[in-house]
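Engineer: kindly return the folded structure for what I paste below:
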Amino acid sequence: MTRYIIRRIFQLVPVIIGISIVTFLMMTLVPGDPVVLMLGQHISPQTVENVRHGLGLDQPMLTRYLQYMWNALHGDFGRSYIQHQAVSQMLLDKIPVTFRLTVVAMAIAVTFGVLIGILSAVKQYSFWDTLATFFAMTGVSVPTFWLGMMLQLLFGVILHILPVSGTGGEGFHLQNYLLPGFALGYASMAMYVRLTRSSMLEVIRQDYVRTARAKGLSSRVVIFKHAMKNALIPVATQAGMDFAGLMGGAILTETIFSLPGIGSMLYMAISRRDYPVVQGVTLFLALVFVVINLLVDISYAVLDPRIRYD
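Structural biologist: Sure thing, here's the model as predicted:
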């Protein structure tokens, strides 16, 4: 196991480097001059050149990339062209909001998705199975922005039950994350319903499950103690990838619900050509994605003792 983990860690290095190169090239070759966006259209060419020189944008592309990666290895992702703050500090300020939103979205998606999927598999071809299938189809069809606005209208404007925007101040206020968490995790929830259903249907037909039933164990014990553990292996795989994906895909949700997280920061940085912020956020999300995938691979051995990495 230790050898496998070390090998996988070394495999992460070229992935991170590749992502950094692609991001750097995209932000460098995209039309638009960040200096002009900062200073405006009516600034003298000499001033533009001076600012470009001060930011190092007049250096060769390879030199800028190597300098950026060297600084990034030391935790320095540069300074925002627009806000004139260290990108690393901006990330530290925004990460808690996005992390809380992602955790709430994942908790809603996995909990309800797995339970509904198990119910659908156990009650195959019943009314509950049909209802779960309909739920899964709508989940992958409904746009996140539309669902978010409908949730705001229903629970915030009409029923006045939950807040529709903001984080509620310092600290973690669950009520402020329920609506955006549901909107963000709804599509994943529908996917977990289908994934859990198909996996559970396969597992409950295995010999060891039939043996457990033959021993006289109750259906609840057979499903939740014997079958569910193995049925959750593909769910765990998808959940690992989803967590990082939701962190990077929360742009619309954070914008709709006015949450000051990484998603909204990335959106503003892209629109303003704030290269250091875009690159810093992208590298951070890439690192989160590959680390979570590593943890998911390790969790296989916990969920299924038959899996070994020797």
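Engineer: all contacts plus neighbour counts: C-alpha atoms, from now on.
Structural biologist: Fine.
Engineer: in a strand, His84, correct?
Structural biologist: No: His84: not assigned to a strand; according to DSSP: H, G, I helix; E, B strand; the rest coil it is coil.
Engineer: neighbours of it, just the number please.
Structural biologist: His84: 9 surrounding residues under other C-alpha atoms under 10 Å.
Engineer: and it, how close does it get to Met268?
Structural biologist: Distance, His84 to Met268, by C-alpha to C-alpha, to the nearest Å: 14 Å.
Engineer: where do the strands of this structure begin and end?
Structural biologist: Remark: no strands are assigned in the chain by DSSP state E.
Engineer: wait, Gly113 sits on Met189?
Structural biologist: Yes: contact status for Gly113 versus Met189: in contact at 4.7 Å, counting by C-alpha atoms under 8 Å.
Engineer: so who does the residue most central in space within the chain touch?
Structural biologist: Centroid check for the chain by C-alpha atoms, centre = their mean gives Leu246 as the closest residue, at 2.3 Å. In this structure, Leu246 makes contact with 102, 184-185, judged by C-alpha atoms under 8 Å, 6 or more residues apart in numbering.
Engineer: JSON lines for these, including distance to Ile5 and neighbour count?
Structural biologist: Formatted as JSON lines, those follow (distance: C-alpha to C-alpha, whole Å; neighbours: other C-alpha atoms under 10 Å):
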{"residue": "Thr102", "distance to Ile5": "26", "neighbour count": "26"}
{"residue": "Leu184", "distance to Ile5": "31", "neighbour count": "31"}
{"residue": "Gly185", "distance to Ile5": "30", "neighbour count": "29"}
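Engineer: was I right about Met106 contacting Phe243?
Structural biologist: Yes: contact status for Met106 versus Phe243: in contact at 6.8 Å, counting by C-alpha under 8 Å.
Engineer: more crowded one of those two?
Structural biologist: Higher neighbour count among Met106 and Phe243: Met106, with 25 against 22, using other C-alpha under 10 Å.
Engineer: what sits against that one?
Structural biologist: Taking C-alpha under 8 Å, 6+ apart as the test, what Met106 contacts is 181, 185, 239, 242-243.
Engineer: could you also give me the structure for this next sequence, so I can compare it with the first?
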Amino acid sequence: MTKYIFKRLIGMIPTMLIIITLSFFIVRIAPGGPFDGERALPEVVKRNIEAKYHMDEPLWQQYGRYLFDVIRGDLGPSYKYKDHDVNYLIFNSIPNSIILGCIAMAIALIFGVSFGIIAAVKQNSVLDYIPMGIAALGLSVPLFVVGPLLQYIFAMKLGWFPTSGWFSEGLGWKTIILPSIALSFAYYADIARLTRSSMLETLRSDYIRTAKAKGMRNSVIIFKHAMKGAMLPIVSYLGPAFAGIITGSIVVEQVFRVPGLGKFFVQSSFNRDYTLIVGVVIVYSAILIVMNFVVDVVYAQLDPRITYK
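Structural biologist: Take a look at the predicted model:
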């Protein structure tokens, strides 16, 4: 296992190198630039700005300089946010995205696994149809509809929560609830459906029949025996889902005015802010790769039949 972990850690290096390389060249090949605007800059001014940021050098030389800076942990200056560099912008906003993502994932896991188990145990009953009906809504209704709907009902009509804002701005902990619920909705749907189908399959397996024949209580069979096997697909799903719930929070962050990384990702795309775009892609990719690695390790711990050589 230790050898496998070491190989996977080493394997992350070329993966990240490919991501950095592709991101660097794709944003520069695309038409437009960070200093293009409605009114063209004088040619002398534009040349001076490009010289300041080394953009007058050949592309391969710019890539080598940027790669060396990234290895040192420097994601470069922002071409639009002149007061701060990319490191400052990303690492002061990503904690908010991670907090939002972790709370949303916790909500999705708690309710998704709970209702998925209930739906499997009470198959073809009201306790099966209602959670799966809500899951179907979660899969079909997009976030830009769920967010404003929650704002309209719980903020504007009932007045229970603020319409937007974030607790770090001094607006209170209630600002976390609506965006977390909105973001968790689609992931609840996936987890509930996965849990139900996996639990149904596990409950029909031979070792569960043997446990029932021995006279074990249903609660012991479900939580001690069936649940461990049924959780394997959920664990596999959690790796990309956790990365996705952070990267996919862009819409929710915009709707609820959460000062997360999504704001900079959207604005940097419109502004053609090369270094900020690539910096955000690097951070998102690193989260995805690390979470997939963690899932593989946890998967082996849950299922002793799985070995990594």
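Engineer: tell me how the two chains score on TM-score.
Structural biologist: Superposed pair, TM-score by TM-score structural alignment, normalised by the length of the second structure: 0.95. Supporting alignment: 308 aligned residues with a C-alpha RMSD of 1.6 Å.
Engineer: related to what we said a few turns ago, distance to Val36 of the first structure added to the contacts of Leu246 of the first structure, as JSON lines?
Structural biologist: Shown next, in JSON lines, are these (distance: C-alpha to C-alpha, whole Å):
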{"residue": "Thr102", "distance to Val36 of the first structure": "35"}
{"residue": "Leu184", "distance to Val36 of the first structure": "35"}
{"residue": "Gly185", "distance to Val36 of the first structure": "39"}
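Engineer: pick the one among those residues closest to Ala301 of the first structure.
Structural biologist: Thr102 (25.3 Å; C-alpha to C-alpha).
Engineer: look up how far Ile16 of the first structure lies from that closest one.
Structural biologist: 22 Å.
Engineer: now swap in Lys123 of the first structure and tell me
Structural biologist: Applying C-alpha to C-alpha to Lys123 of the first structure and Ile16 of the first structure gives a distance of 45 Å.
Engineer: more neighbours, these two?
Structural biologist: The neighbour comparison of Lys123 of the first structure against Ile16 (other C-alpha under 10 Å) goes to Ile16, with 16 against 13.
Engineer: isn't the more buried one right up against Leu285?
Structural biologist: No: the pair Ile16 of the first structure / Leu285 is not scored as a contact, 10.1 Å apart, by C-alpha under 8 Å.
Engineer: so what corresponds to Tyr88 of the second structure in the first structure?
Structural biologist: Correspondence of Tyr88 of the second structure to the first structure, assessed by TM-score structural alignment: Gln89.
Engineer: ok, the aligned partner of Trp60 of the second structure in the first structure - how many residues close by?
Structural biologist: If you follow Trp60 of the second structure across to the first structure using TM-score structural alignment, you land on Leu62. Look at Leu62 of the first structure: counted by other C-alpha under 10 Å, it has 9 neighbours.
Engineer: how far away is Leu62 of the first structure from Lys215 of the first structure?
Structural biologist: Distance of Leu62 of the first structure to Lys215 of the first structure, computed by C-alpha to C-alpha: 68 Å.
Engineer: how do the contacts of Met106 of the first structure look in the second structure, which are kept?
Structural biologist: Retained in the second structure: 185, 243, out of the contacts of Met106 of the first structure (criterion both residues aligned by TM-score structural alignment, their matches' C-alpha atoms under 8 Å).
Engineer: redo the contacts of Met106 of the first structure as CSV? Include distance to Val221 of the first structure.
Structural biologist: Output for the contacts of Met106 of the first structure, formatted as CSV (distance: C-alpha to C-alpha, whole Å):
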residue, distance to Val221 of the first structure
Gly181, 31
Gly185, 29
Ala239, 24
Asp242, 29
Phe243, 30
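Engineer: and the contacts of Met106 of the first structure, which two are the farthest apart?
Structural biologist: Gly181 and Ala239 (15.0 Å).
Engineer: which of those two has more neighbours?
Structural biologist: Neighbours per residue (other C-alpha under 10 Å) separate Gly181 of the first structure from Ala239, with Gly181 holding more: 25 against 21.
Engineer: the more buried one: what's it in contact with?
Structural biologist: 101-102, 104-106, 108.
Engineer: looking at these, spot the one nearest Asp310 of the first structure.
Structural biologist: Met106 (31.6 Å).
Engineer: from Gln83 of the first structure, how far out is that closest one?
Structural biologist: With C-alpha to C-alpha as the criterion, Met106 of the first structure and Gln83 of the first structure are 32 Å apart.
Engineer: Trp166 of the second structure touches Thr175, doesn't it?
Structural biologist: Yes: look at Trp166 of the second structure against Thr175 with C-alpha under 8 Å: they come within range, at 5.3 Å.
Engineer: quick one: neighbours of Phe91 of the second structure, just the number.
Structural biologist: Phe91 of the second structure has 13 nearby residues by other C-alpha under 10 Å.
Engineer: surely Val140 of the first structure and Tyr192 touch.
Structural biologist: No: counting by C-alpha under 8 Å, Val140 of the first structure does not reach Tyr192; the two are 10.9 Å apart.
Engineer: and the two? which has more neighbours close in?
Structural biologist: The neighbour count for Val140 of the first structure versus Tyr192, taken as other C-alpha under 10 Å, is higher for Tyr192 (28 against 15).
Engineer: hmm, Gly117 and the more buried one touching each other?
Structural biologist: Yes: the criterion here is C-alpha under 8 Å, and Tyr192 of the first structure meets it with Gly117 at 7.0 Å.
Engineer: how about the helices of the stretch 1-150 of the second structure, start to end?
Structural biologist: 2-29, 43-52, 59-71, 86-121, 126-140, 143-150 (DSSP state H, counting those that start in this stretch).
Engineer: thanks again, I'm all set now.
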